[in-house]
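Participant: Predicted model, plus sequence, below.
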Amino acid sequence: MGLTASSLNLTQYDVEEVQEHCGGKFNSREIQCLYKRFRTLDKRHKGYISEDELMSIPELAISPLAPRVTQVFQNLNFKDFCRVLAAMSDRATREDKLDFMFRVYDVDRDGYISFSDLETIVKHLVGSSLNEEQVGELITRAMGELAELRKKTGVGRGGDDGRSSPSLGGGITFDEFRVIMKGNTKLPTVKVPVGFD
């Protein structure tokens, strides 16, 4: 790709390459707008966006999950930035969006949402409004509900409290996450503002 940290414009070839990298989830105009936004965020023209630069996005900064989302997005070049955002585009499938959410919740990136992953996410969401014991009780209750779901649906490997290793059944697999999220209609969506240049 002909992009450098200081490139001011995308060539048609660059746009097509990004479109392919994103699975066609963004059109040419949206990619041009995303590139302008990327360049604005990349204040030091390094070719990637740092955690501090991501936190300068007001909509992200106010989110309780901002630390996790910035970990997913930080240090991405423009093509990869678009690829990650593509999972939340209007053209993304439900599966794409669930995969993105799963990656946010899978803090240690082991392919499972474990007790400790949930603990980290819950702490981000509730802040200091719950103490350690209350957070632990909430997660233990959620893992108990997961065990019941596993019994009802046959999805998963049988249950425990989620504190053990994934091979022993502790942790939510992507297939289970899909089942858990089945009734959820509010999945993350990003709209690229075109026409406001």
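Facilitator: All right, it came through fine. These numbers come from a predicted model, not from an experiment.
Participant: Only C-alpha atoms from now on, for both contacts and neighbour counts.
Facilitator: OK.
Participant: How about the secondary structure of Arg190?
Facilitator: For the record, residue 190 is Val, not Arg. Three-state assignment for Val190 (DSSP: H, G, I helix; E, B strand; the rest coil): coil.
Participant: residues near it, how many?
Facilitator: Residues lying near Val190 (other C-alpha atoms under 10 Å) number 12.
Participant: can you give me the helices in the chain?
Facilitator: Using DSSP state H, the helices of the chain run over 12-21, 28-41, 51-54, 58-61, 66-73, 78-86, 94-105, 115-126, 132-153, 174-180.
Participant: put this beside the first:
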Amino acid sequence: MGNTSSMLTQYDIEEVQQHCNGACETILPFPPFLALIADEISQQEIVSLYQRFCQLDRNVGGFITAEEFLSVPEFAVNPLSQRLLRMLDTLNFKEFVAFLSAFSPRASLQQKIEFIFKVYDSDCNGKVTFSDMMAILRDLTGQFISEKQREQVLAHVLEESGYTKDAALSMSDFMKILDNSDLKMEVEVPVD
């Protein structure tokens, strides 16, 4: 796609759609089903995302760095932004679209849960432990609740789902716990 300051061609748009139809897994640490399928992202959305990508790519290097991501106020104040940045290094435009796919209103609940699993699985061993979940709770709650309260809440959630504090949750275990939740994880792509 060349220089980020250039305009997207029809070929570039179709290439991004194709890339997000399953090729993303070779670049990003996400499973293939996290990628948007071609009919879920419109050409107009790709153009809008490209414009935003170019705004964020301040160095005009063809990729977005962690510092450039943190220039987005909503991302910078997110308590999980540092965890998300650890999942990424730098993103080119195709990877940028694939990353945002989990936040699409058209992404399935399974896609969203799988993305969240990757955020929780900080050591990338395919398991989420009690300590992994506690770390996320600390990030999310800050000093609003005590460590003991966090432990009690988390132990209760696990117990209600049939797990103990000693459990190392696989993706399927994690799905079982979150499958019945009313998970809201969406970012609207403004289309001009």
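Facilitator: Noted; the coordinates are in hand. All values reported here derive from a predicted model rather than from experimental measurement.
Participant: separation between the residue of structure 2 most remote from its centre and Lys165 of structure 2?
Facilitator: Each residue of structure 2 has a distance to the centre, and by C-alpha atoms, centre = their mean the biggest one is for Lys148: 28.9 Å. For Lys148 of structure 2, the distance to Lys165 of structure 2 equals 14 Å [C-alpha to C-alpha, to the nearest Å].
Participant: Could you do Glu74 of structure 2 as well?
Facilitator: For Glu74 of structure 2, the distance to Lys165 of structure 2 (C-alpha to C-alpha) stands at 33 Å.
Participant: just Tyr11 of structure 2 next, same as before
Facilitator: 51 Å.
Participant: the more surrounded of these two?
Facilitator: Neighbours were counted for Tyr11 of structure 2 and for Lys165 using other C-alpha under 10 Å; Lys165 has more, 14 against 10.
Participant: Could you find the closest non-adjacent residue to that one?
Facilitator: Phe130 (5.6 Å; C-alpha to C-alpha, 6 or more residues apart in numbering).
Participant: could you list every residue that touches that neighbour?
Facilitator: Leu154, Lys165, Asp166, Ala167, Ala168 (C-alpha atoms under 8 Å, 6 or more residues apart in numbering).
Participant: Alignment lookup: it to structure 1.
Facilitator: Under the alignment (TM-score structural alignment), Phe130 of structure 2 pairs with Phe115 of structure 1.
Participant: Next one: Ala70 of structure 1 from Leu60 of structure 1, what distance?
Facilitator: You called it Ala, but residue 70 of structure 1 is Thr. Distance, Thr70 of structure 1 to Leu60 of structure 1, using C-alpha to C-alpha: 9 Å.
Participant: Mutual contacts of these two, please.
Facilitator: Common neighbours of Thr70 of structure 1 and Leu60 (criterion: C-alpha under 8 Å, 6+ apart): Leu54.
Participant: that older thread, from Glu137 of structure 1, how far off is the match of Phe130 of structure 2?
Facilitator: Separation of Phe115 of structure 1 from Glu137 of structure 1 (C-alpha to C-alpha): 11 Å.
Participant: returning to what we had before: how close does the residue farthest from the centre of structure 2 sit to Tyr120 of structure 2?
Facilitator: Taking C-alpha to C-alpha, one finds Lys148 of structure 2 at 20 Å from Tyr120 of structure 2.
Participant: How about Leu8 of structure 2?
Facilitator: Counting by C-alpha to C-alpha - Leu8 of structure 2 and Tyr120 of structure 2 are separated by 35 Å.
Participant: repeat for Leu183 of structure 2
Facilitator: The separation that Leu183 of structure 2 has from Tyr120 of structure 2, given C-alpha to C-alpha, amounts to 15 Å.
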